[in-house]
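Engineer: coords below, sequence missing:
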């Protein structure tokens, strides 16, 4: 297909496609003449992945480029590729000089030991969690950390679901891409589901028991969501 058709099928404007090619995010098309190139379904798939990571996942283009380069490196074992991809997708814990960071890292190490998880506290996920713990305390919500084990147990169940999805992929490209998509878009999906669950939980706790409340499906939940719960 030509670039105009690729644009129509992917929903990405032609100038943006050309920019992605220049930046190395999208492979160049196959030249059919000095001024024409041909593109295939692989280009469309890559464009859809880039837009999903950018628009839904919120990753900057530089990070997307890093992830795509790792995905395309056939010299690395799949396990190593997945580890590098996860590192690119995990936010840092913040300023290394923060005095609270050391204590937070110890808390993360203790959590990993309690859960029996073999990831190290210095792993990307461990560092991200330590940064979150510091931020919670600075915001005056250190008590929220008491829920850490419950959150970890829920996360473990979600991880098992993620792993089941990934295990259905056989080809290396599909396997790596599914982990990247699951990490970025799975985070966005879980966040949206959590907000919906908050609305329902709030409705049950504060609306359904109110004298004279209309408990018909959708009524109280709509009020709670409109209030930003």
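Structural biologist: Okay, I see it. Quantities reported herein were computed from a predicted structural model and do not represent experimental measurements. Numbers count the residues shown, from 1 in each chain.

Engineer: every contact and neighbour count from this point should use C-alpha atoms.
Structural biologist: Noted.

Engineer: what sits against residue 86?
Structural biologist: Residue 86 is in contact with 124, 180, 183, counting by Cα atoms under 8 Å, 6 or more residues apart in numbering.

Engineer: that one in helix, strand or coil?
Structural biologist: helix (DSSP: H, G, I helix; E, B strand; the rest coil).

Engineer: what packs against the helix or strand containing residue 103?
Structural biologist: Assigned by DSSP states H and E, residue 103 belongs to helix 99-115. The contact analysis (3 or more Cα pairs under 8 Å, 6 or more residues apart in numbering; DSSP states H and E) places helix 99-115 against helix 124-138.

Engineer: which strands and helices sit next to the next helix or strand after the helix it packs on?
Structural biologist: Next in sequence after helix 124-138, counting helices and strands by DSSP H and E, comes helix 148-167. With contacts taken as 3+ Cα pairs under 8 Å, 6+ apart, helix 148-167 sits against helix 172-202.

Engineer: what's the following helix or strand after the helix it packs on?
Structural biologist: In N-to-C order, the element after helix 172-202 by DSSP H and E is helix 219-226.

Engineer: could you give the angle of that next one to helix 172-202?
Structural biologist: Here helix 219-226 runs at an angle of 110 degrees relative to helix 172-202 (axes from the mean of the first three to the mean of the last three Cα atoms, to 10 degrees).

Engineer: now helix 219-226: buried residues?
Structural biologist: For helix 219-226, a neighbour-count test (16 or more other Cα atoms under 10 Å) marks 220, 221, 224, 225 as buried.

Engineer: and the helix holding residue 103, what's buried?
Structural biologist: 100, 101, 104, 105, 107, 108, 109, 111, 112.

Engineer: ok, the first one touching residue 132?
Structural biologist: What it means is residue 100. No: in terms of Cα atoms under 8 Å, residue 100 does not count as a neighbour of residue 132; the distance is 11.1 Å.

Engineer: ok, back up a step: got the contact list for the helix holding residue 103?
Structural biologist: So helix 99-115 is contacted by 118-122, 126-127, 129-131, 133-134, 149, 152 (Cα under 8 Å, 6+ apart).

Engineer: identify the farthest-apart pair in those.
Structural biologist: Within the contacts of helix 99-115, two members stand farthest from each other by Cα to Cα: 118 and 134, at 22.6 Å.

Engineer: for comparison:
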């Protein structure tokens, strides 16, 4: 659907985006949607920037599974992009919700980082999350060997190279930040689906 260029009331914003009025009002209360331009004490008008914001928030909630706190952090990062593309990546990683990132980094994760020569912060949320995920896998009876973990990591390097190629091709820091943050959330399900398709293909070839 094309972006409307004329001001609209909240009911029209709801019709344009497919998001109910009560949900839009919730977004407004939570600060996820910027206020419209007041035309009276009880009315406001909304424009194309509101349509874009609503569609972004909806995508993060419905497809990315991001909670309100995570969306607030993402929007804050998008509104204040750093000049350095590397700093941009760091801000994006800390803004993104990472389940299981509140524990310590395990020895096997530290050993992996050292073995691969990766430049990863000792307190990176993803390193802590990986430690928790590996422990959970072991508890479920699915041990990930050091060799398997290493191979997974090498495969992820290739994925990361694609991610960075796309982000660094952006014309400005704001666009790059949007690409990294939103792209990471929205592309994660794509990678999961591709992994399962690849499993089926490899299994077929080996059978």
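Structural biologist: Nice, thanks for sending it over. Everything numeric here is computed off the predicted structure, so don't read it as measured data.

Engineer: could you get me the TM-score between them?
Structural biologist: For this chain pair, the superposition-based TM-score is 0.85 by TM-score structural alignment, normalised by the length of structure 2; 198 aligned residues with a Cα RMSD of 2.1 Å.

Engineer: and the residue most central in space within structure 1, how far is that from residue 53 of structure 1?
Structural biologist: For structure 1, residue 184 is the residue whose C-alpha lies nearest the centre (Cα atoms, centre = their mean; 1.9 Å). With distances taken as Cα to Cα, to the nearest Å, residue 184 of structure 1 is found 7 Å from residue 53 of structure 1.

Engineer: what of residue 65 of structure 1?
Structural biologist: 11 Å.

Engineer: quick one: map residue 173 of structure 2 onto structure 1.
Structural biologist: By TM-score structural alignment, residue 173 of structure 2 lines up with residue 172 in structure 1.

Engineer: nearest residue to its match in space, please, no chain neighbours.
Structural biologist: Spatial nearest neighbour of residue 172 of structure 1, excluding adjacent residues (Cα to Cα, 6 or more residues apart in numbering): residue 78 at 7.1 Å.

Engineer: from memory residue 163 of structure 2 sits against residue 180, does it?
Structural biologist: Yes: counting by Cα under 8 Å, residue 180 is a contact partner of residue 163 of structure 2 at 7.5 Å.

Engineer: neighbour count: residue 118 and residue 134 of structure 1, which is higher?
Structural biologist: residue 134 (23 against 8; other Cα atoms under 10 Å).

Engineer: contacts only, for the more buried one.
Structural biologist: 100, 101, 104.

Engineer: of those, closest to residue 143 of structure 1?
Structural biologist: residue 104 (13.7 Å).

Engineer: neighbours of the closest residue to residue 33 of structure 2 other than its chain neighbours, how many?
Structural biologist: The shortest distance from residue 33 of structure 2 to any non-neighbouring residue, by Cα to Cα, 6+ apart, is to residue 27 (5.3 Å). Applying other Cα under 10 Å, we find 18 residues neighbouring residue 27 of structure 2.

Engineer: go on, residue 81 of structure 1?
Structural biologist: 20.

Engineer: isn't it right up against residue 176?
Structural biologist: Yes: Residue 81 of structure 1 lies in contact with residue 176 (Cα under 8 Å); the separation is 7.4 Å.

Engineer: which neighbours do the two have in common?
Structural biologist: Here residue 81 of structure 1 and residue 176 have residue 71 as joint contacts, going by Cα under 8 Å, 6+ apart.

Engineer: thinking again about what came up before, list the ones among the contacts of residue 86 of structure 1 that structure 2 also has?
Structural biologist: With both residues aligned by TM-score structural alignment, their matches' Cα atoms under 8 Å, the contacts of the contacts of residue 86 of structure 1 that structure 2 also has are 124, 180.

Engineer: and of the contacts of residue 86 of structure 1, the nearest to residue 74 of structure 1?
Structural biologist: Nearest to residue 74 of structure 1 among the contacts of residue 86 of structure 1, with distances taken as Cα to Cα, is residue 180, at 16.1 Å.

Engineer: test my guess that that closest one contacts residue 85.
Structural biologist: Yes: with contact defined as Cα under 8 Å, residue 180 of structure 1 reaches residue 85; the gap is 6.8 Å.

Engineer: what residues are shared contacts of those two?
Structural biologist: Joint contacts of residue 180 of structure 1 and residue 85 (Cα under 8 Å, 6+ apart) are residue 67.

Engineer: residues contacting residue 116 of structure 1?
Structural biologist: Residues near residue 116 of structure 1 by Cα under 8 Å, 6+ apart: none.

Engineer: distance of it from residue 162 of structure 1?
Structural biologist: 19 Å.

Engineer: likewise residue 50 of structure 1?
Structural biologist: From residue 50 of structure 1 to residue 162 of structure 1 the distance is 20 Å (Cα to Cα).

Engineer: so between these two, which is more surrounded?
Structural biologist: Neighbours were counted for residue 50 of structure 1 and for residue 162 using other Cα under 10 Å; residue 50 has more, 21 against 16.

Engineer: what do we get in structure 2 for the more buried one?
Structural biologist: In structure 2, residue 50 of structure 1 lines up with residue 57, judged by TM-score structural alignment.
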